[in-house]
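# all I have is the shape, not the residue letters:
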């Protein structure tokens, strides 16, 4: 089974809204996760907006503790997001399989998640759905935050998927249940519930239905951690209590403060799940003594080779060997060890052997070449007509040798396309600055109006700043519920700045 240029390896999960597959990208030979919108939802604009939002927000987030989104595709009969494949499972699965989680593991996961949130919040992004199911644990036991489908920039309105609350009920902070705006403290509250679940094995507010769950979040107190996990350190119990405070202002101000608390805590066993043991006090001194003894023997013990071959003979041998060409790429050693080439000396003394590398015929040429694409501002990258990634790229694109077509697309800028010739083993770089394809339009309306550009609502007057409109022909519609509608057509050029004043007749 293929979906566009992806070969499906197997289905991972099937939900009411999306189906998730493990897949192989055929052009890039890259394993990915495909999150595909189920067919019955293809006409639901809220869900399409959610998919676009997740891809575009994630394109701004490049961090080792955040799962990378490569690409998204929206057409009348197919909608999907392509994400980085992480070998491992979710924290939710880990809690169910390994309960109780070891305390060093819990601290490692919390630390990684705080790093991801500190970075995302610094970029102005609020996740709004922190929970164990949205935290992946990879094969190195690194926590990776994923699923930014409900995320938003702090200055943007949110999107609610069809039939869903804003977030997962059992992890929703009280202020979101009351309809208030999400902020940094909202994510921290949800992380507090996740931490509680790691410690105690259960969410304290999960009930038989959504209404009961939301009521529990608003009115019930969680069971004391000390009664469920007596050995839990004070660092974790205090942190959980701070994060789960009902009032946002009573929670920590940001993730960085909590990271500092973890780093300041002297707990060698909490550095990682496989913590290093403290060395005995005598080991450092013993190591210094051992190094000194070895140094003495190296300096003052004659070498067998120096006794067997006179200095002038070694010099002539070394001069006869051509220097190895400089290279940046280290060749891996053969399993059998380096081959030795015997060289006879002038006085028939025992032969001297010098290492020799593989012959030219033994060196295999790489099967692919690569190109790194840098674009300002961001752009969707199309390879031979297939969408493959969004800049900034995490790594260069590995391509088969030959000619390829690259396109860079940003809806507010003029698209650029290039023909590139990929050579096996060669690394190339393409740096592009896109040219604006929009204009600035300041609209004033008397007395006031709701502004629609090309049938899309923008905002109400008075405007704080000019609107960005695409170059070309635009239909402007102003609506005042009491005074009616004004419609106008306006053609603008890229880079142009215009001001229009409209007056409603009373």
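Nice, I can see it. Model, not experiment: these values are computed from the prediction.
# drop to CA atoms for contacts and neighbour counts, all remaining ones
Fine.
# what sits against the nearest residue to residue 38 once chain neighbours are set aside?
Closest residue to residue 38 apart from its sequence neighbours, by C-alpha to C-alpha, 6 or more residues apart in numbering: residue 18 at 5.2 Å. Residues in contact with residue 18 (C-alpha atoms under 8 Å, 6 or more residues apart in numbering) are 35, 36, 37, 38.
# the structure to be compared is supplied as follows:
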């Protein structure tokens, strides 16, 4: 079979982010459409992104299941990373839910069972998805359900590439343990599967928020919903199982995708619908059949272990009612006196502490403003460091620096005055789930990508809310057409200012004087024909510039471009070479 680059044709760009471009492609040797996910060339050398990309390839390649998007090939060389995937003709589950609202119960259950089948296969290979959401679930035109985008997947037998302090995932489909940065298990994916099933049945999300801060807060403080309030949408036979999936504590949820699939598939008398029924639903020809569902008590859920009880408590429960009344009377007086005894103890303890401790100078409390760290071209954050934050008691009014007020974006929150940070101050711990803020100022304008998602275009109307930890910020400008990436450390309740000149982070080439004329090639790719005043932008590093004219010998030179270099001007007279 010919090499991949000889048999692969890119036919249509589907999506472009700050890190990768997704294409519809065609494999001429195998005569089939494929999906091509290609990392931008300048990032192919980035060890972290390369590791994450190869991790995704390994994760998908280890799973062979009809409910998981299949990987066909992986192309890796020094400047190229491309993943060749199964092309699914259809739409995302997110798009389908937006178009249809709530689903008929049997359709929702059948799609959920297909998701569980895919998770069962992934978990059997030791893979936790970690970013399961409707956008990562594809519904084909034939009614098939396929899980995709394992870019954040955790492989149990591989070292993690997530930087310390970073919380990855989508807040509205994130489990409490994931938001809190604790250890994850298969139960994390099952919790999200429960969120998706709830949304398919009701047309509403369990976790919502008008901003990222609110959504994250709702995840951290999550309490299971009262499913009985949605009895008009959720069949009674599904409520016990869905309640188990949506439990806050992982130990109170169903134990595995296989167990969940088995229980969910038995909640409908006709079992899991064939994909032809889902196809009928997509085309509008589905007719919901009247069926008699089993009663809720017939749904078998795992038995939760009860906490051992004290012998006296157990004896009270087992004793006759008359004996329990006597027992209560015997201890009642003591119970009534307990609050008074506790209060007296606190007062006495406070007096003793006041008496024994030496007197201290009193001071009025000071209100500390939000901190700001500025990230510029001359003073940037270390790529894996945590920035120092002064304790609140050491801040003074002289440290306050003003930043112009502006109307916040939907993701934003109310801004407070920042303070300037001192380099010698000690660092603080970054708590997973806490939020900070990022202001972006750049020249020229740019689209701002974070975690491969577009957050806005500069100038932004206000700061962006981000979880504390280390984030990769990618800036894209159409003229430069080269993604500029910076690693930024976000601290809780802290505003970071990223001030950057994008022109300093790319190679700039201009043909100022080329006689008589020439085609200009950079690294073997034709860029333009002179005369032209256009500036050619390329990633930093070494590049080969070639000038070609049919009547003269080609002119070639290698140039090394570093950060901050001025425009490299080409001045060549080919007739004199």
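That came in fine, so what should we check first? The shown structure was predicted, so the numbers you read here are calculated from the model rather than taken from an experiment.
# after superposing, what score do the chains get?
The pair, once superposed, lands on a TM-score of 0.50 when counted by TM-score structural alignment, normalised by the length of the first structure; 278 aligned residues with a C-alpha RMSD of 2.8 Å.
# inside strands: which ones of the contacts of residue 18 of the first structure?
35, 36, 37 (DSSP state E).
# turn these into TSV, columns for distance to residue 300 of the first structure and neighbour count.
Below are these laid out as TSV (distance: C-alpha to C-alpha, whole Å; neighbours: other C-alpha atoms under 10 Å):
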residue	distance to residue 300 of the first structure	neighbour count
35	67	22
36	70	21
37	74	23
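# now, among those residues, which is nearest to residue 246 of the first structure?
Set against residue 246 of the first structure, the nearest of those by C-alpha to C-alpha is residue 35 (34.0 Å).
# map the closest one across to the second structure for me.
Alignment note: residue 35 of the first structure maps to residue 37 in the second structure; criterion TM-score structural alignment.
# and if you look at residue 121 of the first structure?
Aligned partner of residue 121 of the first structure by TM-score structural alignment: residue 123.
# report the contact partners of its match.
186, 257.
# now residue 275 of the second structure
Counted by C-alpha under 8 Å, 6+ apart, residue 275 of the second structure has contacts 142, 143, 144.
# mind listing which of those are in helices?
With DSSP state H as the criterion, helices contain none of the contacts of residue 275 of the second structure.
# now tabulate those in CSV and tack on distance to residue 472 of the second structure.
CSV is the format used below for the contacts of residue 275 of the second structure (distance: C-alpha to C-alpha, whole Å):
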residue, distance to residue 472 of the second structure
142, 38
143, 36
144, 34
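# what's the closest of these to residue 541 of the second structure?
For the contacts of residue 275 of the second structure, the nearest to residue 541 of the second structure is residue 144 (45.4 Å; C-alpha to C-alpha).
# quick check: the match of residue 121 of the first structure is in a strand.
No. Counting by DSSP: H, G, I helix; E, B strand; the rest coil, residue 123 of the second structure falls outside a strand, being helix.
# how near is it to residue 177 of the second structure?
18 Å (C-alpha to C-alpha, to the nearest Å).
# spatially nearest residue to the corresponding residue of the first structure for residue 146 of the second structure (excluding sequence neighbours)?
Mapped onto the first structure by TM-score structural alignment, residue 146 of the second structure lines up with residue 144. Sequence neighbours aside, residue 65 is the residue nearest to residue 144 of the first structure in space, at 4.3 Å (criterion: C-alpha to C-alpha, 6+ apart).
# return the residues in contact with the aligned residue in the second structure for that neighbour.
Under the alignment (TM-score structural alignment), residue 65 of the first structure pairs with residue 67 in the second structure. By C-alpha under 8 Å, 6+ apart, the residues touching residue 67 of the second structure are 114, 115, 117, 118, 144, 145, 146, 147.
# coming back round to it: map the residue nearest to residue 38 of the first structure onto the second structure.
Using TM-score structural alignment, residue 18 of the first structure lines up with residue 20 in the second structure.
# now the ones in strands among the contacts of residue 18 of the first structure as CSV including distance to residue 499 of the first structure?
What follows is these, written out as CSV (distance: C-alpha to C-alpha, whole Å):
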residue, distance to residue 499 of the first structure
35, 43
36, 43
37, 41
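# now, which of those residues sits nearest residue 131 of the first structure?
So of those, ranked by how close each gets to residue 131 of the first structure (C-alpha to C-alpha), first place is residue 35, at 18.5 Å.
# now that closest one: closest residue in space, sequence neighbours ignored.
residue 20 is the one closest to residue 35 of the first structure (C-alpha to C-alpha, 6+ apart), at 4.5 Å.
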